[in-house]
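S.K.: mind looking at a prediction? Sequence and model below.
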Amino acid sequence: MRRLADALYDIALTLWVGGLWAIGYLVAPTLFAALGNDRQLAGALAGRLFELIGWVGLACASYLLLFTLLRSGSVAMRRWNFWLVVVMLLLTVVGLFGIQPLLAQLKADALPREVMESVLRNRFATWHGVSSVLYLVQSALGLLLVTVFRRAAG
């Protein structure tokens, strides 16, 4: 059973961090490049993918934290990997339940125009920038987690 738990830890970490990098830095830019004439469609598809990886992040972070706590007990709270996952989880929650709904509302409020052609353009651009920075931080923390602090559970 311990081997399965260890394997699931590795799978959850790989799925989450790999998904963050694949969607954020490969898929989303490719969508905008391929659908250059239809930025609204590219944005809708990218938004849906970011939402999906957010849900993956919630599930994976829950497993990673539970694994670490069950394996190490309260000692887990003195380890970098535990706190990196906590911060990544918090960034996921902020993005999924805070910023993404706000961006969706701004798009809806701009209808029938595209948000970037409306008076809401600046607000949307600001919140999109905040979202991008938080995503970059989350991705960098994930890379740090994978490369340096992978599994400090004993």
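M.R.: Now that the structure is in, tell me what you want to look at.
S.K.: going forward, measure contacts between C-alpha atoms and count neighbours the same way
M.R.: Will do.
S.K.: residues making contact with the helix or strand hosting residue 109?
M.R.: According to DSSP states H and E, residue 109 maps onto helix 100-110. Residues from elsewhere that reach helix 100-110 (C-alpha atoms under 8 Å, 6 or more residues apart in numbering): 47, 51, 114, 115, 118, 119, 120, 124, 127, 128.
S.K.: of all the residues in the longest helix seen in the chain, which ones are buried?
M.R.: Counting residues, the longest helix in the chain under DSSP state H turns out to be helix 39-72. Using 16 or more other C-alpha atoms under 10 Å as the burial criterion, the residues of helix 39-72 that qualify are 39-40, 42, 45-46, 49-51, 53-58, 60-61, 63-65, 67-69, 71-72.
S.K.: let's bring in a second one:
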Amino acid sequence: MMRLLEVVQALVVTFWVGALWSTGLLVAPLLFLVLEDRSLAGTVAGRIFEATAYAGLACGALILAVSVLKLRSAAFRHKASWLVVALLVLVLVGQFGLQPVMASLREQAYPLPVMSSDLGSSFAAWHAAAEVNYLLQCLLGAILVVARRTELAGAAGG
């Protein structure tokens, strides 16, 4: 049973971090390269980031639940568990802190694209904060992958 939990946890970490990287580092930039309408590209990218955020919340909760099932109170003695908590906090800040402000600015600017409106500089600042938040998620995701591998090797005696 423990082996199955370990496999599930590894697959969920892989899915989450892979989704973060592919969405932010591949899909979103390609949308802006392929679509001439930057506002449409931003709308589509926003929906993909939203789906990635909700998937991340589910993945993080599942990873922590499996850790607690396996390790009980010792779960939070492991660096990987705290990395997951940090990732979840960043996802929550992005999805429920930064994104609503950006959506509000887009709505206020309508019918103009937000970057063509008087709100463009404010939107750019919030967007920059969201980019930093997302890049931190990608970085913590990479650290999580390595930390899990290191902790597993240590637990196996190698």
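M.R.: Sure thing, it's come through. None of these values were measured; they are calculated from a predicted model.
S.K.: got a TM-score for the pair?
M.R.: Laid over one another, the chains give 0.94 as their TM-score (TM-score structural alignment, normalised by the length of structure 1), with 153 aligned residues with a C-alpha RMSD of 1.4 Å.
S.K.: quick check: what element follows the helix holding residue 109 of structure 1 along the chain?
M.R.: Following helix 100-110 of structure 1 toward the C-terminus (DSSP H and E): helix 121-147.
S.K.: how close does that following helix sit to structure 2?
M.R.: Once superposed with structure 2, the aligned residues differ from helix 121-147 of structure 1 by a mean of 0.6 Å; criterion: mean C-alpha distance after the TM-score superposition for structure 1.
S.K.: okay, that helix sits on what stretch of structure 2?
M.R.: Under TM-score structural alignment, helix 121-147 of structure 1 corresponds to residues 120-146 of structure 2.
S.K.: the helix holding residue 109 of structure 1 vs structure 2 - mean distance after superposition?
M.R.: Looks like 0.8 Å for helix 100-110 of structure 1 (mean C-alpha distance after the TM-score superposition for structure 1).
S.K.: list the buried residues in that helix.
M.R.: For helix 100-110 of structure 1, a neighbour-count test (16+ other C-alpha under 10 Å) marks 100, 102, 103, 106, 107, 110 as buried.
S.K.: look up how far residue 42 of structure 1 lies from residue 33 of structure 1.
M.R.: 9 Å (C-alpha to C-alpha, to the nearest Å).
S.K.: from the chain's centre, how far out does the longest helix of structure 1 sit?
M.R.: In this view, helix 39-72 of structure 1 has its centroid 5 Å away from the chain centroid, taken as C-alpha atoms, centre = their mean, to the nearest Å.
S.K.: after it, which helix or strand is next?
M.R.: helix 80-94.
S.K.: returning to that earlier point: helices or strands up against the longest helix of structure 1?
M.R.: helix 2-22, helix 28-34, helix 80-94 (3 or more C-alpha pairs under 8 Å, 6 or more residues apart in numbering; DSSP states H and E).
S.K.: packing partners of the shortest one?
M.R.: If I follow you right, that is helix 28-34 of structure 1. Counting by 3+ C-alpha pairs under 8 Å, 6+ apart, helix 28-34 of structure 1 packs on helix 39-72.
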